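In: need a 3D model of the following:
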Amino acid sequence: MSQPAALISTEQLAAMLGDPNLRLYDCTTYNEPVPPGSDVPYRAVPGDKTFAAGHIPGADFLDLQGEFSDASAQQFFMMPDVAQLEAAFGRHGLDASKTIVLYSIGTMMWATRFWWMLRSLGVDAHVLDGGLDKWKEEGRPIETGAPRGYPATIFKAAPRAGFFVDKTTVKARIGDPSTVIVNALGPQFHRGLEPSRYGRPGRVPGSVNVSAATLVNADKTLTSLADAEAKFTAQGVTRDKNVICYCGGGISATIDLFLLTQLGYDRLTLYDASMGEWARDPALPIETD
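Out: I've put the predicted structure just below:
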């Protein structure tokens, strides 16, 4: 299978540096631990410090929780309204006519989250395979300091329906033979074998497990399309099904969604609040092994 169009290699990006049509963004966030008994599962910390310590030359920095999430929501990283996103992306010079490349540190899930958000707004972007980790491992150039940014633009979204669903929709789809619900968390959390920082251990009843971690190679790049296809089909995730992906906070599930999209699946959606909401709501059913 050919390399998916939305995925860009370090070699391809290196050849594009300095192109005035390029808009390059570091999307890194860190989920830091909180004391036991805290009301939140983790503390969301923007990756601005690691950005300043070293980033791909010319990149700007996007603060997911700070500018691109609904601050009024109980869960982190919830999709905000279109007006907020238009203003935020416009401030960062994002322009649909440009070549948009997203990357992150440690895991590609922060970049794929922004990719999914932009896609829902009618804007297609690229994700750097392996992120900054692979870039640095290959000895490619690094720049330090605060972001210089890009000239502001007027960002006008063209929202696409169906990219996000809520708990009511997920609950209604449990047991629906036309739908498969996919949990992107690790198998120990899917099976409820370990305590969950999100609340009750376990999974959405009837959901299958294609862990995002199993779709990533040791060098932080994504697995091959053939391997991803095999992992999804083994769990009954087929093109004739409506697919709902979830995880803990609507982030790692976007790795599953990214690969499914590159494989040609088009009946895809994200349960945005994921287990951060589901596990804490006693009115919602939960399943363990």
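In: use CA for all of it now, contacts and neighbours both
Out: Will do.
In: what sits against L118?
Out: Neighbour list for L118: D124, A125 [criterion: Cα atoms under 8 Å, 6 or more residues apart in numbering].
In: that one and K156: what is the separation?
Out: L118 is 11 Å from K156, where distance means Cα to Cα, to the nearest Å.
In: and for E67?
Out: E67 is 17 Å from K156, by Cα to Cα.
In: now do D81
Out: Using Cα to Cα, D81 is found at 13 Å from K156.
In: neighbour count for the two, which is higher?
Out: Ranked by neighbour count (other Cα atoms under 10 Å), D81 and K156 place K156 first, with 18 against 11.
In: thinking again about what came up before, what residues are shared contacts of D81 and K156?
Out: Any residue near both D81 and K156 by Cα under 8 Å, 6+ apart counts here, and not one turns up.
In: give the contact list for the residue nearest the centre of the chain.
Out: Nearest to the mean C-alpha position of the chain, counting by Cα atoms, centre = their mean, stands R113 at 2.5 Å. By Cα under 8 Å, 6+ apart, R113 lies in contact with G250, I251, S252, T254, I255.
In: now do G162
Out: Taking Cα under 8 Å, 6+ apart, we find G162 in contact with L268, T269.
In: I255 versus that one, what's the distance?
Out: Taking Cα to Cα, one finds G162 at 18 Å from I255.
In: what's in contact with stretch 192-211?
Out: Stretch 192-211 has contacts (Cα under 8 Å, 6+ apart) with 40-42, 174-175, 180-191, 231-232, 235, 248, 256, 275-280, 285-289.
In: re earlier: let me know the secondary structure of the residue nearest to the centre of the chain.
Out: With DSSP: H, G, I helix; E, B strand; the rest coil as the basis, R113 sits in helix.
In: what's the neighbour count on L85?
Out: Applying other Cα under 10 Å, I find that L85 has 22 neighbouring residues.
In: leaving out chain neighbours, which residue sits closest to it?
Out: Sequence neighbours aside, F68 is the residue nearest to L85 in space, at 6.2 Å (criterion: Cα to Cα, 6 or more residues apart in numbering).
In: and this one, please, so the two structures can be compared:
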Amino acid sequence: MKSTAVEPFVDLEWCCQNGHRVVLADVRWYLDGRSGREAYDGGHVPGAVFVDLDRWLSTEGSPSEGRNPLPTPGDFSLGMRELGISDDDIVVAYDDAGGVIAARLVWMLRATGHSSAILDGGLASYEGPLETEHPARPMGHFTAQPWPSHRLAEIHELSTETNLVVDARNRDRFEGRQDPIDPRPGHVPGARNVPCRENLAASGKLRSKAELLRSFAAAGITSAEKVISYCGSGVTACHNLLAMEYAGLGHGRLFTGGWSQYGHALELPVELGPA
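Out: Next comes the predicted model:
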């Protein structure tokens, strides 16, 4: 398997320049229950394949593991092969939310040595006519790789005495002002709040590296070395990790279970209010 060094975020011009190796992946998915597949069928960037987050990027959730645990490496590789993705392809993923959903696929690919990036600006960055046809791609040759333990964190490691725990959820959920999804409001005691959607400018594109560095520094993050990133269920937390990498801060770790796992662990403490 050849892994090409690719920045975590690229634009359409970059895709055009590397088009012979790029596979576009539509990863639209909605927490409110809307169908990402229906959105894709209604119109997507020409040539893009649809990656079903529930089917290929997670497995069945539970209170003890959270809503979106990682799938087995074998299931993930099967999904990529069925979509016509091979080891030597560069997967550029997009959604209609600035990449905060597509980040899950990109993180999974990059963490296992496959070349991948988020399309900066997402679906809105493509100004041409959308298509409704499904591209016919031959079966891919995609090698299953184990999830790297050094890029993942477990619930017992969410101690802010030894790690810098970063919550990617919106501020209202972090502060416990409302949480319509999980059993308890609030956040991991001592966690910092860096809402992943604040990584984006008003245009929907990623902020500059200098702006990202200032934002992370304001939360006490000057290196990702001891960072553990979480959100509700290990999806949007990936956007913070990729933004840190893009800004030159290195690699943090992902707590896949997120608040949907931690909130069910009633023996663990919860903190309310701002960080």
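In: so what's the residue count around the aligned partner of G122 of structure 1 in structure 2?
Out: Using TM-score structural alignment as the criterion, G122 of structure 1 maps onto G113 of structure 2. Look at G113 of structure 2: counted by other Cα under 10 Å, it has 17 neighbours.
In: how about D54 of structure 2?
Out: Neighbour count of D54 of structure 2, defined by other Cα under 10 Å: 15.
In: setting aside sequence neighbours, what's the nearest residue to it?
Out: Distance criterion Cα to Cα, 6+ apart; nearest residue to D54 of structure 2, sequence neighbours excluded, is N68 at 7.6 Å.
In: so how far is A224 of structure 2 from the residue nearest to E225 of structure 2 when sequence neighbours are not counted?
Out: Nearest residue to E225 of structure 2, sequence neighbours excluded (Cα to Cα, 6+ apart): G252, at 5.6 Å. According to Cα to Cα, G252 of structure 2 and A224 of structure 2 sit 5 Å apart.
In: counting neighbours, which of the contacts of R113 of structure 1 end up buried?
Out: G250, I251, S252, T254, I255 (16 or more other Cα atoms under 10 Å).
In: related to what we said a few turns ago, list the residues that contact both of G252 and A224 of structure 2?
Out: Shared contacts of G252 of structure 2 and A224 (Cα under 8 Å, 6+ apart): M244.
In: more neighbours: which of those two?
Out: Between G252 of structure 2 and A224, G252 has the larger neighbour count (other Cα under 10 Å), namely 25 against 20.
In: now do the contacts for the counterpart of the more buried one in structure 1.
Out: The pairwise alignment with structure 1 assigns G252 of structure 2 to L268, based on TM-score structural alignment. Applying Cα under 8 Å, 6+ apart, we find L268 of structure 1 in contact with G162, F163, N242, V243, I244, C245, L257, T261.
In: would TSV of these with distance to L17 of structure 1 be doable?
Out: As requested, the contacts of L268 of structure 1 are exported to TSV (distance: Cα to Cα, whole Å):
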residue	distance to L17 of structure 1
G162	34
F163	31
N242	39
V243	36
I244	36
C245	34
L257	28
T261	27
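In: tell me where structure 1 has strands.
Out: Under the criterion DSSP state E, structure 1 carries strands at the ranges 7-8, 22-26, 29-32, 43-46, 60-61, 99-103, 126-128, 164-165, 179-183, 208-209, 242-246, 268-271.
In: look up how far K226 of structure 2 lies from S159 of structure 2.
Out: As judged by Cα to Cα, S159 of structure 2 and K226 of structure 2 stand 11 Å apart.
In: for E245 of structure 2, same thing?
Out: Distance, E245 of structure 2 to K226 of structure 2, by Cα to Cα: 13 Å.
In: surely E175 of structure 2 touches L272?
Out: Yes. Here E175 of structure 2 lies in contact with L272, judged by Cα atoms under 8 Å, at a distance of 5.2 Å.
In: which of the two has more neighbours?
Out: The neighbour count for E175 of structure 2 versus L272, taken as other Cα under 10 Å, is higher for E175 (19 against 15).
In: highest neighbour count among the contacts of L268 of structure 1?
Out: Neighbour max across those (other Cα under 10 Å) = C245, 29 neighbours.
In: now do the same for it: its match in structure 2.
Out: Here C245 of structure 1 is matched to S229 in structure 2, going by TM-score structural alignment.
In: where's its match relative to E175 of structure 2, distance?
Out: Separation of S229 of structure 2 from E175 of structure 2 (Cα to Cα): 17 Å.
In: can you check P189 of structure 2 too?
Out: For P189 of structure 2, the distance to E175 of structure 2 equals 11 Å [Cα to Cα].
In: joint contacts of the two?
Out: E271.
In: hey, where'd the helices end up in the stretch 1-150 of structure 1?
Out: Secondary structure of the stretch 1-150 of structure 1, counting by DSSP state H, counting those that start in this stretch: helices at 10-16, 48-53, 64-67, 82-91, 109-120, 131-137.
In: highest average neighbour count across the ones you listed?
Out: helix 109-120 (a mean of 23; mean count of other Cα atoms under 10 Å).
In: next, the angle from it to helix 82-91.
Out: What separates the directions of helix 109-120 of structure 1 and helix 82-91 is an angle of 110 degrees, with axes from the mean of the first three to the mean of the last three Cα atoms, to 10 degrees.
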